[in-house]
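Asker: Next come a sequence and a model predicted from it.
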Amino acid sequence: MSAVFDLLERPTYTMAQVDRLLGLPSGTARRWIDGYVRNGKPYPPVVREEHTGEDYATWGEFVETRLLSEFRSAGVPLINMRPAIEVLRAETGSPYPLAHSANLITSVGRELVKRVQDEVNLDEALQLVVLRNGQFMLTPPAETYMNAVRFNKRGDAVSIYPDPEFREIVIDPLRAFGEPVVDDRAVPTEVIAEQVRAGDSEEMVAELYELSPEQVRAAVLFELRRSA
């Protein structure tokens, strides 16, 4: 088993942490990742192959939930995306087909996604790829997701930019227990913001952690936005 596959399978967050890190309403991650029951009717998970009852999400599940979060305002139940993901799992042999850039960057991968979407009659509002002027193009939600995820040379998701306006800040499962950090030094943004709130100047904090004042400022603004 590869190290990257181990990473995607690594239990990383509680469901509550996934909601917090992705800015989702409480309980959303659990419904999407592990399914739920409403009025006695079970609804299968979108992300997992089947309900497990586990409170922890793997890194691969977190990454795919990040993609689903882009479709929250689609007006179509996200459970409708499950058939497409199931077929993509079978076609790619990966439990996390949307955590690999090849399926959304390369023309072959996009063609596969488009074919699967058509096979399962996926709602237009939930589609990842469209055919435009003879080319397979990402839809806006899929493009936003791809710009938020950092992939390694093999095309596997290894970290996420939690806010597109602050590219200095990343979420990396192997650093700071997966909490948002300033990329260069892996200093948690929460630690930086707490020290500034306690009265330390941004310049002092920057010197303490060997960061630039711009990085410290980005961490403070990021945490302010998260708590708003």
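Answerer: Perfect, thanks for sending it. Numbering: from 1, shown residues only.

Asker: make it CA atoms for all contacts and neighbour counts henceforth
Answerer: Will do.

Asker: these two touch, right, residue 173 and residue 11?
Answerer: No - judged on CA atoms under 8 Å, residue 173 makes no contact with residue 11 at a distance of 9.4 Å.

Asker: Pull up the overlap in contacts between those two.
Answerer: Applying CA atoms under 8 Å, 6 or more residues apart in numbering, one finds that residue 173 and residue 11 are jointly contacted by residue 59.

Asker: okay, the two: which has more neighbours?
Answerer: residue 173 (22 against 18; other CA atoms under 10 Å).

Asker: Look at that one and give its secondary structure.
Answerer: Following DSSP: H, G, I helix; E, B strand; the rest coil, residue 173 is assigned to coil.

Asker: Would you mind measuring from it to residue 210?
Answerer: Using CA to CA, to the nearest Å, residue 173 is found at 22 Å from residue 210.

Asker: same thing with residue 166?
Answerer: Separation of residue 166 from residue 210 (CA to CA) stands at 18 Å.

Asker: Quick check on the two: which one has the bigger neighbour count.
Answerer: Shown here are residue 166 and residue 210; by other CA under 10 Å, residue 166 has more neighbours (16 against 13).

Asker: Below is an additional structure, to be compared with the one above:
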Amino acid sequence: MSSVLDREMYSEAEAARLLRVRQSTLHYWLEGGQARGKSYKPILRDKPRGSRTVTWAEFVEAGFLREYRQKHKVPMAELRKFIELLRQEFDVPYPLADRRPFVVSGRRLAYDAQTAAGLGVDFWMVTVADDQLMLTTPADSFSQRVDWVDDTAVGYRPDANLESPVRVKPDVRFGKPSINGVSTEVISEQHDAGEDRDAISEMYALTRADVDWALAYEFSVRAANHAA
């Protein structure tokens, strides 16, 4: 599965569009940067690569950061340290594209890493409730967006709706959002060309609900792009 995680999948611009974050933000997460004469290390890479190509693992991990940045303005210095510690504790290069920090058996290491990194309580990935280690809302939301095989992220749901069947997968349609192997963009193009939804579902051997989900997703992408 490591080869899947290392696979170069997207340009920075395309990854940012799918994740609905600014490209400049994604670039900073991947490559770090400079501000007021000070250099800042990357968050998702152990060191800058000078590349604007995004691997599958980097895309998934950026989804985790997106979840946190949208719900909490988590300080990047502490989050950077937290991810570095997770790499060390789980001995993997992509700890947030690995399921183990999110399951019960791995939460103690995640809890120890977040406290060692100095993350404030509001920014924790794992919290304590009734003497049990539980995922916080952003961490749980991210985990539910990911499809896992064993401990490896093999799919990601770009739609915030938990019921949505839209997925991006590294080995399906070159990572473009799709339903049952059919690109949502293609479905949207057929609809724009005048085909009705029942005809589209028959054309691609999809259910009418699949078509509705695909169009709802594409419409939301357009609205987000327009707002930006």
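Answerer: Okay, I see it. These numbers were taken from a predicted model, which means no experiment stands behind them.

Asker: Which position in structure 1 pairs with residue 34 of structure 2?
Answerer: Using TM-score structural alignment, the equivalent of residue 34 of structure 2 in structure 1 is residue 37.

Asker: Excluding covalently adjacent residues, which one is nearest to that match?
Answerer: Excluding the flanking residues, the one nearest residue 37 of structure 1 by CA to CA, 6 or more residues apart in numbering is residue 43, at 5.8 Å.

Asker: so that neighbour sits right up against residue 34, yeah?
Answerer: No - the pair residue 43 of structure 1 / residue 34 is not scored as a contact, 9.2 Å apart, by CA under 8 Å.

Asker: Between the two, point out the one with more neighbours.
Answerer: More crowded of residue 43 of structure 1 and residue 34, by other CA under 10 Å: residue 34, with 25 against 15.

Asker: State the distance from the more buried one to residue 44 of structure 1.
Answerer: 7 Å.

Asker: which residues are in contact with both of the two?
Answerer: 50-51.

Asker: middle-most residue in structure 1, spatially?
Answerer: Centroid-nearest residue in structure 1, with CA atoms, centre = their mean: residue 66, separated by 2.7 Å.

Asker: Please name the nearest non-neighbouring residue to the counterpart of that one in structure 2.
Answerer: Matched to structure 2 by TM-score structural alignment, residue 66 of structure 1 sits across from residue 63. Excluding its sequence neighbours, the residue lying closest to residue 63 of structure 2 (CA to CA, 6+ apart) is residue 19, at 6.4 Å.

Asker: Quick one: map that neighbour onto structure 1.
Answerer: Using TM-score structural alignment, residue 19 of structure 2 pairs with residue 22 in structure 1.

Asker: list the contacts for that match?
Answerer: 66, 69, 162.

Asker: returning to that earlier point: just checking, the match of residue 66 of structure 1 touches residue 144?
Answerer: No - assessed by CA under 8 Å, residue 63 of structure 2 is found out of contact with residue 144, at 11.5 Å.

Asker: Now check structure 1 for the residue matching residue 108 of structure 2.
Answerer: Checking TM-score structural alignment: residue 108 of structure 2 goes with residue 111.

Asker: and what of residue 189 of structure 2?
Answerer: When structure 1 is aligned by TM-score structural alignment, the residue opposite residue 189 of structure 2 is residue 194.

Asker: which residues touch the residue nearest to residue 37 of structure 1?
Answerer: 35-37, 79.

Asker: Just give me the closest of the residues you listed to residue 86 of structure 1.
Answerer: residue 79 (11.6 Å; CA to CA).

Asker: any idea how far residue 187 of structure 2 is from the aligned partner of residue 180 of structure 1 in structure 2?
Answerer: In structure 2, residue 180 of structure 1 lines up with residue 177, judged by TM-score structural alignment. Residue 177 of structure 2 sits 11 Å away from residue 187 of structure 2, going by CA to CA.

Asker: Please apply the same query to residue 163 of structure 2.
Answerer: Relative to residue 187 of structure 2, and taking CA to CA, residue 163 of structure 2 is found at 19 Å.

Asker: which residues in structure 2 does stretch 129-140 of structure 1 match up with?
Answerer: Aligned using TM-score structural alignment, stretch 129-140 of structure 1 spans residues 126-137 in structure 2.

Asker: Name the residues of the matching stretch that are buried.
Answerer: For stretch 126-137 of structure 2, a neighbour-count test (16 or more other CA atoms under 10 Å) marks 126-127, 133-135, 137 as buried.

Asker: quick one: which of these sit in strands?
Answerer: When DSSP state E defines the strands, the subset of the buried residues of stretch 126-137 of structure 2 inside them is 126-127, 133-135.
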